[in-house]
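> below is the structure, and that's it, no one-letter string:
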């Protein structure tokens, strides 16, 4: 084991490094000093500081010394006498035999841990799946383990014991999913946020529970695919339990990569067809129909393109494979292709339900946990049009850099007016298309210190909900009614006319686009 790890295990007696030349030096055992045998590398020598100086050497050795001189030693002389040695002092009063006993316990624990790791490596090579690995780990540690995937489905779970204080665990075993109560508690305690930040097992013991839990996330190519939780049941956790669970998470990652989803040839055929559609290589509906029949694609009246972007990754392809598998669990009526460095999903639905993509939903959580961005196109019905709707997602990806909204999921429908504004501005002055009353409203606000423009924005967004408008404006509902009557009176606007409302709303979107585009141009100018 590394000498630095050994020293960490001695924290109870407050060891201090007098000289650290190589904290990663491997030590395989310990001996007392002075010793009649020759001093050798990779051994830890334990003794009293007062008896160290006569052993002066230029060899690369490791010493753990009891400071029996209470700090009254010549530091410079010691370091000059042992220029190539790691030297650690115990500042805590301790008997020599007690220090040897502690060292023996640490080396025994390390040997036990190493044997456990070897046992689990043999188990992993048996190719019997995650449940077998959970069973083997329980034989060694006597600590119950539960593994769930990112859809909160139980992948594997301990067997052989009943935990009376946690009947919900039996419920999880029965239904095959984590219970809603447990999930909400984990979200409330921000367990996932802690795990994503640390990338190492995290310990948590709720005040109301008898046992604590150690938890870690499982990753494949940087994508979060599962979570492992181990209960502090048979013994209090030690640092070796944390190390074991960290290693175990890597074994589970390896085991999950053996799954058929990772090398599914049929899935590749779906991806090829989708890529050909995106490249406009499918000439007509007859070929589309033939390919759909070959691949057993159902006819669905509502199609969407959902594109996932990873702005930071240099190679998204490996991560995208795992992410696609996760998203297909959440969106079962979907096909995917890794296309032009992005993950592109085609959603085939019987209706226009987009609830899985709303904030706080499973898709949103999946993207947030992996620091990715997704964009949903408008609905369409003809597969040959897929490229147009894929381009919608690309346009939103471009526009969101200007609009500067920070979300996990974006919708083309929210950016459609900005897109229209950009197209118009390429050939015309966008101001020529503004509703004439809007400039008058802005001039009036500037001269009279009123908030008619903001009031008008809220009204157009929530025409039939004056209560919400007033709430968003932080004013009384009667004040909102007063402002709207003044706007009608001063600017001669007819809000009962749908066309009038549409022109006003479109102008407001154009104004925002023009303002943000100007800010973006100024920012780029400063950078250059």
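Right, received. Where do you want to start? Just so we're clear, the structure is a prediction, and the values are computed from it rather than from any experiment. Numbering: from 1, shown residues only.

> contacts, neighbours, all on C-alpha from now
OK.

> and the residue nearest the centre of the chain, how far from residue 46?
Closest residue to the average C-alpha location of the chain: residue 369 at 2.5 Å, with Cα atoms, centre = their mean. Between residue 369 and residue 46 the computed distance is 47 Å (Cα to Cα, to the nearest Å).

> still on that earlier bit, the residue nearest to the centre of the chain reaches residue 225, doesn't it?
No: if you go by Cα atoms under 8 Å, residue 369 and residue 225 don't touch, sitting 10.2 Å apart.

> which residues in the stretch 201-350 of the chain form strands?
For the stretch 201-350 of the chain, applying DSSP state E, counting those that start in this stretch gives strands covering 202-204, 213-220, 223-231, 302-309, 334-339, 342-349.

> what's the closest of those to residue 138?
strand 223-231 (9.6 Å; Cα to Cα).

> pull the residues that contact the closest one.
With Cα atoms under 8 Å, 6 or more residues apart in numbering as the test, strand 223-231 has contacts from 143-150, 211-219, 245, 249, 319, 322-323, 326, 369-370.

> so it versus strand 213-220, what angle?
With axes from the mean of the first three to the mean of the last three Cα atoms, to 10 degrees as the basis, strand 223-231 and strand 213-220 are set at 160 degrees to each other.

> so how far is strand 223-231 from its chain's centroid?
What separates the centre of strand 223-231 from the centre of its chain is 12 Å, taken as Cα atoms, centre = their mean, to the nearest Å.

> three-state assignment of residue 101?
Recorded secondary structure, residue 101: helix (DSSP: H, G, I helix; E, B strand; the rest coil).

> which among the contacts of strand 223-231 end up buried?
The neighbour count (16 or more other Cα atoms under 10 Å) marks 143-150, 211-219, 245, 249, 319, 322-323, 326, 370 as buried among those.

> out of the strands of the stretch 201-350 of the chain, which is closest to residue 85?
Going by Cα to Cα, the one of those nearest residue 85 is strand 202-204, 34.8 Å.

> now for that closest one, which elements pack on it?
With contacts defined as 3 or more Cα pairs under 8 Å, 6 or more residues apart in numbering; DSSP states H and E, strand 202-204 has these neighbours: strand 213-220.

> contacts for the strand it packs on next, please.
Strand 213-220 is contacted from outside by 195-196, 199-205, 224-232, 242, 245-246, 249-250, 252-253, 257, 319, 322, using Cα under 8 Å, 6+ apart.

> included below, for side-by-side comparison, is a second structure:
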């Protein structure tokens, strides 16, 4: 397998006196040979190991070749620039056979590295996800691996039996690093430095018993997690660093399939919401610890929105247009992408239906072909899943009963949601008010509109002028229709119970017609 000149230079960095570059350095070498005194043919893709005393006798045979030479005759290399040679010059005290073996080992190691790379890449296409990839990588590296996100939540790890560090065993048990561990890790200079760099780096904390090798996982320039190699079984090598770096790149590609890591800017907040929605947090204490460790502070009174982006007009919009605009309406809230919706939890008192900002928000939604559902007010984040479902119900039912509205409040449609829970078990026609049934029958027979007239009249709190205006009829016509209704059915609209039962029936009838 091929070895680069850079790798060969690294191998002899401590042994070399100097490196003389007069030819191409981007050549990949396929073989290493000892320099023989009777040799006449030399290949560009072969690196030759020998003494300068032998090299000097064969100088006229060389052209654009590369050598690792032990300077046993104090040779000067300054007059060799015209030959186009690359030479790694070593001390005269070096053993030629030892140097040759080190050179040959590079090709063997490279073969193993390429085989390991091939195995690792195949694991990425196995369909087993990060759990399968991390097991393969740990086997190749002969050390346990742990994958944590940027909030120090454990997302995957290799076989736990090879992990000897008590601190990490505790972290794996909890599936989260402790708050003390997070605080300590963030103070380490090596971790602070790595925030701006993508290379593999070494970490040793005061509380840990194992040296750790870390490689950041990055998606589109955004740090979303870290792969940690614990040197529990053996010390790591340079080749291990390269393989760990490749593993982190493969993890980045694998995690791109997850909308959370591809889209979310605040991963700590997003993961918290995801875990609440997926019933992975069951106690208030765990929730509070999570929020504390991630510096998440929410208001005492909350409301949630689910914005359907399936019909979003993204054409001619700049990148991040939606995020930027949502941050204007919800400056201290974070957006979470979940199942084709943008989820927002905001301060209910500062953003409710009475504010001008809410009106502007609805206009923004309409202009961008967006629809939103808003939950009722709540205080406990642990119960957020219930209010998220309210948002979805508001979206679904609002699209049917009021498709012209860009934002539907759950409080406006909760009755329809209540009916939907039992509509398959109950015949709601049995609950129609008998007066309304009589009006419907009369309308069908006489082609009149008394059923709808009564609804508009009740909706407008029995205000004659408002009702006639909404129906586009004269006030006298409206008055005539109401008198006709009273002649046909015996109802007392001064009785609140009667009005309630009538409106209840209207809602049931509307639901059964629409759904």
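Received, thanks. Keep in mind that what you see is a predicted model, and the values were worked out from it rather than measured.

> what do we get in the first structure for residue 85 of the second structure?
Here residue 85 of the second structure is matched to residue 85 in the first structure, going by TM-score structural alignment.

> also residue 128 of the second structure?
Per TM-score structural alignment, residue 128 of the second structure is aligned with residue 128.

> now residue 52 of the second structure
Residue 52 of the second structure maps onto residue 49 in the first structure, by TM-score structural alignment.

> my guess is that match meets residue 63, correct?
No: shown here, residue 49 of the first structure and residue 63 do not form a contact pair, counting by Cα under 8 Å, at 9.4 Å.

> and those two? which has more neighbours close in?
Set residue 49 of the first structure next to residue 63 and count neighbours by other Cα atoms under 10 Å: residue 63 wins out with 24 against 21.

> dump the residue contacts of the more buried one.
Applying Cα under 8 Å, 6+ apart, we find residue 63 of the first structure in contact with 44, 45, 46, 47, 85, 86, 87, 88.

> the match of residue 85 of the second structure touches residue 19, doesn't it?
Yes: using Cα under 8 Å, residue 85 of the first structure is in contact with residue 19, at 7.2 Å.

> rewinding a little: so what's the match of residue 52 of the second structure up against?
Counted by Cα under 8 Å, 6+ apart, residue 49 of the first structure has contacts 65, 66, 67, 68, 69, 89.

> which ones among those lie within strands?
Among those, the members found in strands (DSSP state E) are 65, 66, 89.

> between these, which is nearest residue 421 of the first structure?
Distances from residue 421 of the first structure to those, taken by Cα to Cα, are shortest for residue 89, at 71.8 Å.

> run a quick neighbour tally on that closest one.
21.

> how many other residues sit next to residue 345 of the second structure?
If you count neighbours by other Cα under 10 Å, residue 345 of the second structure ends up with 24.

> tell me how far the closest residue to it other than its chain neighbours lies from residue 326 of the second structure.
Computed as Cα to Cα, 6 or more residues apart in numbering, the closest residue to residue 345 of the second structure that is not its neighbour in sequence is residue 304, at 4.4 Å. Distance, residue 304 of the second structure to residue 326 of the second structure, by Cα to Cα: 13 Å.

> those two: which has the busier surroundings?
Between residue 304 of the second structure and residue 326, residue 304 has the larger neighbour count (other Cα under 10 Å), namely 22 against 19.

> that one and residue 213 of the second structure, how far apart?
Distance of residue 304 of the second structure to residue 213 of the second structure, given as Cα to Cα: 41 Å.

> next one: residue 239 of the second structure
Counting by Cα to Cα - residue 239 of the second structure and residue 213 of the second structure are separated by 13 Å.

> again, but for residue 198 of the second structure
In this view, residue 198 of the second structure and residue 213 of the second structure are 13 Å apart by Cα to Cα.

> residue 501 of the second structure -> the first structure?
Counting by TM-score structural alignment, residue 501 of the second structure has no partner.

> neighbours of residue 501 of the second structure, how many?
14.

> so it, which of the three states?
Going by three-state DSSP: residue 501 of the second structure is helix.

> which of the contacts of strand 213-220 of the first structure count as buried?
195, 200-203, 224-232, 242, 245-246, 249, 252-253, 319, 322.

> which ones are touching residue 247 of the first structure?
residue 117.

> one more time with 10 Å, if that's ok
Under the criterion of Cα atoms under 10 Å, 6 or more residues apart in numbering, the neighbours of residue 247 of the first structure are 117, 120, 121, 200, 241, 253.

> out of the residues you listed, what pair is the most spread apart?
121 and 200 (19.9 Å).

> picking up where we left off before, ok, the residue nearest to the centre of the first structure touching residue 192?
Yes: judged on Cα atoms under 10 Å, residue 369 of the first structure makes contact with residue 192 at a distance of 8.3 Å.

> next, count neighbours for the nearest residue to residue 320 of the first structure once chain neighbours are set aside.
Using Cα to Cα, 6+ apart and skipping the chain neighbours, the partner closest in space to residue 320 of the first structure is residue 343 (6.0 Å). Burial of residue 343 of the first structure is recorded as 22 neighbouring residues (other Cα under 10 Å).

> any idea how far residue 343 of the first structure lies from residue 317 of the first structure?
Per Cα to Cα, residue 343 of the first structure is found 8 Å from residue 317 of the first structure.

> thank you kindly, that will do.
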